[in-house]
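Asks: Would you be able to build a 3D model of this:
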Amino acid sequence: MPAVSNKGQNMPESPIRKLVPFAEKAYKANKTVYHLNIGQPDIKSPQIAMDAVTNHSLEILAYTRSEGSEGYRKKIAAYYQSKNIPATHEDIIVTTGGSEALLFAMGSICDVDDEVIIPEPFYANYNGFATASGVTIVPVISKIENNFALPPISEFEKLITPKTKAILICNPGNPTGYLYSKEEIQKLAEMVKKHDLFLVADEVYREFTYDGSKHYSILEEEGMDDYAIIIDSVSKRYSMCGARIGCLVSKNKKVITTALKFAQARLSPPTFAQIASEAALQTPQSYFDDVITEYTERRNTLIAKLEEIPGVKVGHPKGAFYCIVELPIKNSDAFAQWLLEDFDVNGETIMVAPAAGFYSSKNVGLNQIRIAYVLKEESLITAVNILKIALQEYNE
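Replies: Got it, this is the predicted structure:
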């Protein structure tokens, strides 16, 4: 029998999706499952985007340009310029989600066995993208005790080798919700220029910042044209996860020229989704104001309820819509499976994302989970009450 590849065998399972079979069994047992495990917003997508697809005038569903349609890229550039990010349409390649943008970035700046330093915990699929690209992730650990702030630059510099090609951050962070300050971005910018590295910033949650905080992009920092690569997506910004439209942004022409070759190899991004995404750029600021108010209230309710549970420690997010929660258990994978298979409160249970999958270091985060606060407040309160009862029963 032919063998599958070592690369395929080494591809990590998604900590977010690997529990789906157990959730399906819970459904079949007529349990109600509160999904705290996945960042699928329950906010409605902008109607203007939905209408653009419904009312299209296409007669042929044709390829677009490999880098995305020029009209859409010009509108994306205008959006960035409104955020003080000096991008033009020639600095942008439209991708099939932020995921493809990350794959293009790794393929464009790294060879096999090159290294990328990433503060952990980080978005779990970075592990998968790195494995698929033959890239080695070198983690630098941020800790719940200081709310997952940027580790000292000296800790990064200890890890830099001749194989190091980039620093990768997610800002605001998935799974921590941490928002890097302007000063932290400036420290990273100084370091990558000093060591001649790329700084790749996954900025898909840019719009979601709280408590008066503001997002500071790596391309707002002067002197970063040669070093900065932004990863972006419409998935979270417009609650359009199924559109699968993202982009890679860089002022470095060699990066864009190289990434375009990867884009040409997959032909083009999806046409209808680009139509919807282009229309979504007309979404009024009031949409985001309402969403931010909603997420702020959800976050505050969630954190307050979690902190009432004995033995629980919670990170305080300043952006995105996730938080890391440390539980008084030994193994959150086993706990998450038990919640779905063997536990319920009056026919209700919860689904969480074990946090070990958001680390590349071994045996780290084993007692942590990620919670996405993408449910209504009443559902979050019910879910946390279920978690409290579950912890009591599990530990007995």
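
Asks: Please count neighbours and contacts with C-alpha atoms only from this point.
Replies: OK.

Asks: Please enumerate the helices of the stretch 201-350 of the chain.
Replies: Under the criterion DSSP state H, counting those that start in this stretch, the stretch 201-350 of the chain carries helices at the ranges 253-265, 271-280, 285-306, 332-341.

Asks: Give me the contact list for the third one.
Replies: What it means is helix 285-306. Applying Cα atoms under 8 Å, 6 or more residues apart in numbering, the external contacts of helix 285-306 come out as 43, 207-210, 312, 314, 316-317, 321, 373-377, 380-381, 384.

Asks: Another for comparison:
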Amino acid sequence: MPKISLKGQEMPESPIRKLVPFAEAAIKNGKKIYQLNIGQPDIKTPQVALDAVKNQDIEVLSYSHSAGFESYREKLAAYYQKTAIPVSKNDIIISTGGSEALLFAMGSITDPGDEVIIPEPFYANYNGFATASGVKIRPIESTIENSFALPPISDFEKLISEKTKAILICNPGNPTGYLYTEEEIKQLAALAIKHDLFIISDEVYREFAYDGQKHFSIMSLPELSQNAIMVDSVSKRYSMCGARIGCLVSKNQEVIATAMKFAQARLSPPTFAQIAAEAALDTPDSYFEEVIEEYVARRNILVEGLEKIDGVKVGKPKGAFYCIAELPIEDADDFARWLLEDFEDEGETIMVAPAAGFYSTPNTGKNQIRIAYVLKKEDLERAIIILEKALKSYLKK
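Replies: Here you go, the predicted model:
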């Protein structure tokens, strides 16, 4: 029998999606599930984006430019310029989601066996992207005690070798919700310049910064112009996860030219989704003001509720819409599956994402879960009640 590749065997399962079969079985058995496991906002997609697609009279659904619509890239550059990011359309490649932009970035700057340093816990698919690219992740653990702030720069420097090509961050962070400060970003920038490294910054949650804090982008630093690569997406910003439109942004034209070869190989990003994404840039500021107010209220309900549960520790997020909670259990994978298979409260249960999949260090985060606070407030309140009851029952078991 033909054999599966070693790369395929090493490709990790998604900690976010691997429990879906158990959830589907639970639903068939009549359970209602509050899905805290996946970052799918319930916020309405801006009507201007939906109308842009609805009102099209296209007769031939043709390819776009491999870099994406020129009109979209021009408009996107103008959006970034308003946030102190001095880029032009020529610094942008539109991708099929932020995921493809990350693959383009890794493909453009690394060779098999090269290393990328990433603070962990990190977005679980970074493990998959690294495996697909033949890249080794060198993790640096951040801790729940300080809400997953940037580890000391000296810890980064200890890991740098001739194989190190980049530092990858997510800002604000998925799964932690941590928002890096301007000072932290400048420390990373100085390190990257000192060792001639790239910094890849995943900024898909850039609009979601709370408590009076502001997002600071690596693209705002002129001295980092040749080292900085930004990944972005419309998925979370406009509640358009299904559009699968993202982008890779860099002032380094060698990076852009190389990424373009990967973009040409996949032909072009989807046409209708680009139409929607371009129109979404006309979304009024009031939309984000209301969305941020809603997420802050949800965060407060979740964090305050979790802090009241015996044995639970939680890092307070300053951005995005996730938090990591540490539970008084040994195996969050077992607990998450048990929630779906064996537990219910009045016919209801919850679905969470075991956090071990957000680490690359073995046996780390096994008693942690990631929670996405993308449900309406009353559903979050109910989910917290279910979690507290479930923990008591599970610990007795």
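
Asks: TM-score for these two?
Replies: TM-score of the superposed chains, computed with TM-score structural alignment, normalised by the length of the first structure, equals 1.00; 396 aligned residues with a Cα RMSD of 0.4 Å.

Asks: Buried subset of the contacts of helix 285-306 of the first structure as a PyMOL selection?
Replies: When burial is assessed using 16 or more other Cα atoms under 10 Å, the buried subset of the contacts of helix 285-306 of the first structure is captured in PyMOL by this command:
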select buried, resi 43+207+208+209+210+312+314+316+317+321+373+374+375+377+380+381+384
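
Asks: Can you tell me the closest non-neighbouring residue to residue 351 of the first structure?
Replies: On the basis of Cα to Cα, 6 or more residues apart in numbering, the spatially nearest residue to residue 351 of the first structure that is not a chain neighbour turns out to be residue 35, at 5.1 Å.

Asks: Go ahead and confirm that neighbour touches residue 353.
Replies: No. Look at residue 35 of the first structure against residue 353 with Cα atoms under 8 Å: they stay out of range, at 9.4 Å.

Asks: picking that back up, out of the contacts of helix 285-306 of the first structure, which sit inside strands?
Replies: Secondary structure assignment (DSSP state E) places residue 314 from those within strands.

Asks: Can you tell me how far the closest residue to residue 74 of the first structure other than its chain neighbours is from residue 359 of the first structure?
Replies: The shortest distance from residue 74 of the first structure to any residue that is not its chain neighbour, by Cα to Cα, 6+ apart, is 4.8 Å, and that residue is residue 89. With distances taken as Cα to Cα, to the nearest Å, residue 89 of the first structure is found 35 Å from residue 359 of the first structure.

Asks: Among these two, which residue is more densely surrounded?
Replies: Looking at residue 89 of the first structure and residue 359 with other Cα atoms under 10 Å, you find the greater number of neighbours at residue 359, namely 23 against 20.

Asks: OK, contacts around the more buried one?
Replies: Shown here is residue 359 of the first structure, whose contacts under the criterion Cα under 8 Å, 6+ apart are 120, 121, 122, 124, 139, 365.

Asks: Check the offset of stretch 311-323 of the second structure from the chain's centre.
Replies: Taking the mean C-alpha point of stretch 311-323 of the second structure and that of its whole chain, the gap between them comes to 15 Å (Cα atoms, centre = their mean, to the nearest Å).

Asks: so where is that stretch in the first structure?
Replies: Equivalent residues of stretch 311-323 of the second structure are located at 311-323 in the first structure, counting by TM-score structural alignment.

Asks: Show me what the matching stretch is in contact with.
Replies: When contacts are defined by Cα under 8 Å, 6+ apart, stretch 311-323 of the first structure is touched by residues 39, 144, 147-148, 172-179, 205-206, 208-211, 213, 295, 299, 303, 306-307, 324-328, 370-374.

Asks: Narrow those residues to those that are buried.
Replies: Burial of these was assessed by neighbour count (16+ other Cα under 10 Å); the buried members are 39, 144, 147-148, 172-179, 205-206, 208-210, 295, 299, 303, 306, 324-328, 370-374.

Asks: and the residue nearest to the spatial centre of the second structure, which of the three is it?
Replies: In the second structure, the residue lying closest to the centroid (Cα atoms, centre = their mean) is residue 174, at 4.6 Å. In the three-state summary, residue 174 of the second structure is assigned as coil, counting by DSSP: H, G, I helix; E, B strand; the rest coil.

Asks: Could you find the counterpart of residue 60 of the second structure in the first structure?
Replies: With TM-score structural alignment as the matching criterion, the partner of residue 60 of the second structure in the first structure is residue 60.

Asks: Counting neighbours, what do you get for its match?
Replies: A count of neighbours around residue 60 of the first structure, defined by other Cα under 10 Å, yields 6.

Asks: State whether it is indeed within a strand.
Replies: No. Counting by three-state DSSP, residue 60 of the first structure falls outside a strand, being coil.

Asks: How about the contacts made by it?
Replies: Applying Cα under 8 Å, 6+ apart, no residues qualify as near residue 60 of the first structure.
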